[in-house]
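Q: The amino acid sequence is not available; the structure is as follows:
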């Protein structure tokens, strides 16, 4: 089965391509550095020729409200049109647990818009909602940093290893379209402020994490369970503590 992975040279995409190829599929990475640009349409028709499945794990280079909305609207529209022309029978997209509850954030409004385009496309689809990757903890800290202080709300979070996400996305891609959402999360529940405090300490990062109930998360104020998946989520095996120990 030919599977084209949009964003196939990034963190999740490269892992996904490797896993699919290991299982005997023809996984093709597609990204600007491979000659495929979803914003301009360059290379899409060629790379999608003969593809049964397209997996979109691409992300916007900018998180600014207007830029991220433009990225997901244009790239998704171009991609879905090219898929329809090529006869693709399964579109898979990676998104974020809680997207529909985070609409104060420009980034998550853009992700919601992306999901809406997919659902309205007429192409059978599966959307994988993942919790925050272990590898993204520094990014969360950076987004909440003011000087030497990191302000974070004490909300619950269930982070997940990117390898485990790639495995779920891969199984979803070669399976039957669910025409809905599949969730994946890590095995442990943390408070966001405590999790980032642990992560920074392990890296000898001198920043101080301050607990602030009203601290925004990428522009959105969170409720305690905003970032948690539902009861039917796939629970991955890799624990944050084990992953963190391997990074030292």
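A: Cool, the structure landed. All figures in this text were calculated on a predicted structure; none of them were measured in a lab.

Q: going forward, measure contacts between C-alpha atoms and count neighbours the same way
A: Noted.

Q: The longest helix seen in the chain packs against which elements?
A: Ranked by residue count, the top helix of the chain under DSSP state H comes out as helix 65-86. Using 3 or more CA pairs under 8 Å, 6 or more residues apart in numbering; DSSP states H and E, the elements in contact with helix 65-86 are helix 44-48, helix 106-119.

Q: between those, which gets nearest to residue 11?
A: Judged by CA to CA, the one of the helices and strands packed on helix 65-86 that comes nearest to residue 11 is helix 106-119, at 18.3 Å.

Q: which other residues reach the closest one?
A: 63-66, 68-69, 72-73, 76-77, 80, 91, 95, 99-100, 102-103, 125, 127, 179, 218-219 (CA atoms under 8 Å, 6 or more residues apart in numbering).

Q: how about 7 Å then?
A: 63, 65, 68-69, 72-73, 76, 95, 99-100, 102-103 (CA atoms under 7 Å, 6 or more residues apart in numbering).

Q: Next, the angle from the helix or strand just after it to helix 106-119.
A: Downstream of helix 106-119, the next assigned helix or strand under DSSP states H and E is strand 125-130. Here strand 125-130 runs at an angle of 150 degrees relative to helix 106-119 (axes from the mean of the first three to the mean of the last three CA atoms, to 10 degrees).

Q: take a look at this one as well, against the first:
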């Protein structure tokens, strides 16, 4: 099977590419660095030739509201148009749990537009909504830091390891399209401030984590349950302590 992984050199993409190649599939790791650009359209038609499945893991280089919206609109239209022309049989996209519940946040509005473009394209699809990655805990702490304090809320949070995300994405890529949304999450649920505080302790970071009680996330107010699956979901197997031990092994 020929599979094109958009964003195939990134955190999740590189893992997905490796897993699919290990199973004997012909996999193209697509990114601007490899000559395939979803924004300009360069290399897309050639990459799609004979392709069975496209896995879209691309992310905007900017999180500014207008820039991220333009990225997902342009990339989505170019990519899906090339897939339609080539007769691609399955489009798999990675999205975010709670996207539809957080439309007051610019990034989530852009992800919802991406999802809608996929649904309306006519290409058979599977949208995989994931909870936040354990790998992003530092970034969450950094964006909430004021002085030596990290101000975070007690919203429910169920982070998943990138390795588990890649395993799920690779699995869905080889299955039949569901023409719908499926959700994945980590095996443990926390209050957001609690897991960030644990992470900072493990890294000997002296910042103090404070729960200010405001249910906010990247500048937008959200419900306490927006970041965790509402119903049926598949759960990864790597918990925080196992994930952390693997980070130490890489160091």
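A: Noted; the coordinates are in hand. Everything quoted here is computed from the prediction, not taken from an experiment.

Q: Fetch the TM-score of the aligned pair.
A: Once superposed, chain against chain, the TM-score is 0.97 (TM-score structural alignment, normalised by the length of the first structure); 248 aligned residues with a CA RMSD of 1.0 Å.

Q: that older thread, how big is the offset of the helix or strand just after the longest helix of the first structure relative to the second structure?
A: Per DSSP H and E, the first helix or strand lying C-terminal to helix 65-86 of the first structure is strand 90-96. Compared with the second structure after fitting, strand 90-96 of the first structure deviates on average by 0.5 Å (mean CA distance after the TM-score superposition for the first structure).

Q: tilt between strand 90-96 of the first structure and helix 65-86?
A: 160 degrees.

Q: From residue 117 of the second structure, how far off is residue 154 of the second structure?
A: 33 Å (CA to CA, to the nearest Å).

Q: before we move on, the earlier item: return the most buried member of the helices and strands packed on helix 65-86 of the first structure.
A: Comparing these by mean neighbour count (mean count of other CA atoms under 10 Å), helix 106-119 comes out on top with a mean of 21.

Q: show me the contacts for the closest residue to residue 52 of the first structure other than its chain neighbours.
A: Excluding the flanking residues, the one nearest residue 52 of the first structure by CA to CA, 6 or more residues apart in numbering is residue 88, at 4.8 Å. Residues in contact with residue 88 of the first structure, defined by CA under 7 Å, 6+ apart, are 51-53.

Q: now do 8 Å
A: Contacts of residue 88 of the first structure by CA under 8 Å, 6+ apart are 48, 51-54, 123.

Q: list the ones among those that the second structure also has?
A: Retained in the second structure: 48, 51-54, 123, out of the contacts of residue 88 of the first structure (criterion both residues aligned by TM-score structural alignment, their matches' CA atoms under 8 Å).

Q: PyMOL command for the buried members of those residues?
A: In PyMOL, this line selects whichever of these come out buried by 16 or more other CA atoms under 10 Å:
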select buried, resi 48+51+52+53+54+123
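
Q: Now flag whichever of the kept ones among the contacts of residue 88 of the first structure is closest to residue 240 of the first structure.
A: residue 54 (29.9 Å).

Q: The closest one reaches residue 87, doesn't it?
A: No: in this structure, residue 54 of the first structure is not within contact of residue 87 by CA atoms under 8 Å, at 10.7 Å.

Q: show me where the first structure has helices.
A: 11-22, 44-48, 65-86, 106-119, 137-143, 162-173, 192-202, 240-246.

Q: Reformat the ones you listed as TSV; add distance to residue 35 of the first structure.
A: Output for these, formatted as TSV (distance: least, CA to CA, whole Å):
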stretch	distance to residue 35 of the first structure
helix 11-22	16
helix 44-48	9
helix 65-86	14
helix 106-119	23
helix 137-143	28
helix 162-173	23
helix 192-202	36
helix 240-246	34
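
Q: and stretch 106-118 of the second structure, how far from the first structure on average?
A: Comparison of stretch 106-118 of the second structure with the first structure after fitting gives an average deviation of 0.4 Å (mean CA distance after the TM-score superposition for the first structure).

Q: Can you tell me the closest non-neighbouring residue to residue 71 of the first structure?
A: Nearest non-adjacent residue to residue 71 of the first structure (CA to CA, 6+ apart): residue 60, at 5.9 Å.

Q: close enough to count as contact, the one you found and residue 73?
A: No: Residue 60 of the first structure lies out of contact with residue 73 (CA under 8 Å); the separation is 10.7 Å.

Q: neighbour-wise, which of the two wins?
A: A side-by-side neighbour count of residue 60 of the first structure and residue 73, using other CA atoms under 10 Å, places residue 73 first with 20 against 15.

Q: Number of residues surrounding the closest residue to residue 11 of the second structure other than its chain neighbours?
A: What sits nearest to residue 11 of the second structure in space, not counting adjacent residues and going by CA to CA, 6+ apart, is residue 162, at 7.3 Å. Each residue near residue 162 of the second structure was counted by other CA under 10 Å, and the total is 23.

Q: got the contact list for residue 162 of the second structure?
A: Shown in contact with residue 162 of the second structure (CA under 8 Å, 6+ apart): 11-12, 133-135.
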